[in-house]
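Trainee: Below: sequence and its predicted model.
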Amino acid sequence: MERTSNLQIPTTEKNLSGWINGFIGVVIFSASLPATKVAVLEFDPVFLTLARASIAGVLALAMLGLFKARRPQRNQLVPLLLVATGVVVGFPLLTALALQHVTSAHTIVFLGLLPLSTAIFAVVRGGERPRPAFWLFSILGSACVVAYALAQGLSAAPEGDILMLLAVLICGLGYAEGARLSRTLGGWQVISWALVLSLPLMAPLAWLWAPASFKGISAPAWLGLAYISIFSMLIGFVFWYRGLAQGGIAAVGQLQLLQPFFGLALAATLLHETVSMGMFGVTAAVILCVAGAKKFAR
């Protein structure tokens, strides 16, 4: 008994550390869409995606060199490329394009589907067999999002809704692959190597896609670019993947359910966007559906 108790103490502390790191990551991610909305008002969305990945990639390269991180093995390269496709290129680009058509408050509602997307890819990649109730909650959650989009007038900005659905789908893939890799490669190393692998492509494209002149770009737009480059693209993932590795993917992953609420509050506070009761209602409904799906995932 004494031996078992001694073994349980470090595990409990590790789980607590995982929840703390995961929570910090979610709080950082919550400001991503409002910051992107500010930046995309003055920067081309494609350039914004290339620039944020390039800036974060240079910082990640410096971190890997400073801490002398070991190189990934050959069998880890394909998963790392999937992480890069999902969270370095796909999600930032698709959300930046979506924000040209809809408000950040509108897009944040779709983030309620992100835990479900992550869980689905964890099922596909991990070979898990969830109970039928899982799929029931999945369908209900998706139906809530579709109903909300229709109620808002889908014909008004269908591009924004479609782009956000694609962004959530590809980001779920990136999260699931990153979570799997973090068990063997390490939490912060996963996003760092994904960024470095993307750098030879993203940096030259950012230079080619750069505007002819940066005159007239306001301070808020520069701050938005800085935030999504340093915090959303790098620091947030350091905490997030570390949290997943320490506290468990299924448990800590549920913290994503808090992200829509934090994001809506920031959109209303910083951007003075209208956050309707309908937005809160559909977000709460989606969160309940995703929580039910997670409960029956095993």
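Mentor: Now that the structure is in, tell me what you want to look at. Numbering: from 1, shown residues only.

Trainee: switch to C-alpha atoms for all contacts and neighbour counts from now on
Mentor: OK.

Trainee: elements contacting the host helix or strand of T95?
Mentor: Per DSSP states H and E: T95 is located in helix 91-98. Using 3 or more CA pairs under 8 Å, 6 or more residues apart in numbering; DSSP states H and E, the elements in contact with helix 91-98 are helix 32-40, helix 45-66, helix 158-182.

Trainee: got a markdown table for these, with mean neighbour count too?
Mentor: Below are the helices and strands packed on helix 91-98 laid out as a markdown table (neighbours: other CA atoms under 10 Å):
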| stretch | mean neighbour count |
| --- | --- |
| helix 32-40 | 25 |
| helix 45-66 | 21 |
| helix 158-182 | 23 |
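
Trainee: Of all those, which one is nearest L195?
Mentor: helix 45-66 (4.7 Å; CA to CA).

Trainee: could you point out which element follows the closest one?
Mentor: Downstream of helix 45-66, the first helix or strand assigned by DSSP H and E is helix 77-83.

Trainee: contact partners of that following helix?
Mentor: Helix 77-83 is contacted by residues L173, G174, Y175, E177, G178, L181, V190, I191, W193, A194, L197 when judged by CA atoms under 8 Å, 6 or more residues apart in numbering.

Trainee: and the comparison structure, right after this:
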Amino acid sequence: MNAQPSRHDEQRGLWLGLLGVVIFALTLPMTRLAVGPASDPQLPPLFVTAGRAALAGLLSIGYLFAVRAPRPAVAQLPAFAVSALGTVVGFPLFLALALRQVESMHAAVVTGLLPLATALAAALWFRQRPSAGFWACAAGGCALVVAFALVQGSGRLVMADALLLGAVASAATGYVAGARLAAQMRAEQVICWVLVLSLPVTLPLTLMSWPVQPVRAAAWGAFGYVTLFSMWLGFFAWYRGLALGGTVRVSQVQLVQPFLSLLFAVPVLGEQLDPATVGFALAVIATVFAGKRMPVHRTA
């Protein structure tokens, strides 16, 4: 049984968790800046997806060599594959494609369901039984997101909303697989091995999708951010924070991530906050907050 974290470790864990959340909150506006809108496209979504993982994977080789990290066991490879499909392929690709069509503020509200989706994925993975209250919160959160999408889409859903929900499902599945691996090895080594094991796919795709048209320096700078911070160092802070302060307590700071994404979109992209977006974001955050406190029972 894991020992209860000390107060000092708990505080360090909370601060590291908050640092990870701040880094991840910038991912939405930075990805939008990297790919550009459909009216002014910049880097191809496939290049942003594969390139950020490939370059972070090359950095991971150096890190793993420096710390003399042990190789993953064969039995761990399925979990690494699931984590890679979710966090390296699914989430960034769906997100990049969606952000070609909608503003990052729109994406921030829809992806606000991620903590609740992660809790649901964990319950299914570990064969737990969520309570009726949890399911009610999950249904309420989904209804809010659909209502927001309908309001933003003038009464109709757009393909970007389906892509964003795909991003949420991918990230939730990948996070749960990564969390399972983090219980078996040092947390920050999990994302490094995920990236290194993905290199045979991500590196060729990066070269194949390399942009041929001129791209603004701001787009390259945003690509550098999602590579170094969103895909790599952010996971160092996040996973280390969870390990130090306890998953249940530290994961609560993720509730502020959608609102931080809304705030960051103003200076980074010049997007304008409107009362409806803020209202829906707060409602989704409240639903997620309530859902994460509903009991999840272990099956016999």
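Mentor: Nice, I can see it. Just so you know, these numbers come straight off a predicted model, no measurement behind them.

Trainee: Just the residues contacting the helix holding T95 of the first structure, thanks.
Mentor: Applying CA under 8 Å, 6+ apart, the set of residues contacting helix 91-98 of the first structure is 33, 36-37, 40, 45-46, 48-49, 107, 159-161, 163-164, 166-168, 170-171.

Trainee: Okay, buried residues for that helix please.
Mentor: F91, P92, L93, L94, T95, A96, L97, A98 (16 or more other CA atoms under 10 Å).

Trainee: Pick the one among those closest to G224 of the first structure.
Mentor: A96 (12.0 Å).

Trainee: Roughly how far does that closest one sit from A167 of the first structure?
Mentor: As for A96 of the first structure, its distance to A167 of the first structure is 10 Å (criterion: CA to CA, to the nearest Å).

Trainee: try V282 of the first structure
Mentor: 19 Å.

Trainee: Next: Q254 of the first structure.
Mentor: Relative to A167 of the first structure, and taking CA to CA, Q254 of the first structure is found at 19 Å.

Trainee: Just give me the neighbour total for the aligned partner of S229 of the first structure in the second structure.
Mentor: Mapped onto the second structure by TM-score structural alignment, S229 of the first structure lines up with T227. T227 of the second structure has 23 neighbours, counted by other CA atoms under 10 Å.

Trainee: Touching, G36 of the second structure and V48? I think so.
Mentor: No: look at G36 of the second structure against V48 with CA atoms under 8 Å: they stay out of range, at 11.3 Å.

Trainee: how about the helices in the stretch 151-300 of the second structure?
Mentor: With helices called from DSSP state H, counting those that start in this stretch, the stretch 151-300 of the second structure shows them at 159-182, 187-208, 217-225, 234-245, 247-250, 257-269, 275-291.

Trainee: how about the last one, aligned to which bit of the first structure?
Mentor: Right, helix 275-291 of the second structure. The aligned range for helix 275-291 of the second structure is 277-293, by TM-score structural alignment.

Trainee: superposed on the second structure, where does the matching stretch end up, distance-wise?
Mentor: Following the fit onto the second structure, the mean deviation recorded for stretch 277-293 of the first structure is 0.8 Å by mean CA distance after the TM-score superposition for the first structure.

Trainee: ok, the spatially most central residue of the second structure - contacts?
Mentor: By CA atoms, centre = their mean, the second structure has its centre lying nearest to A171, at 5.4 Å. Contact analysis of A171 of the second structure by CA under 8 Å, 6+ apart lists G86, T87, G90, F91, L114, T118.

Trainee: Which residue is the nearest non-sequential neighbour of the third one?
Mentor: Excluding the flanking residues, the one nearest G90 of the second structure by CA to CA, 6 or more residues apart in numbering is S170, at 5.3 Å.
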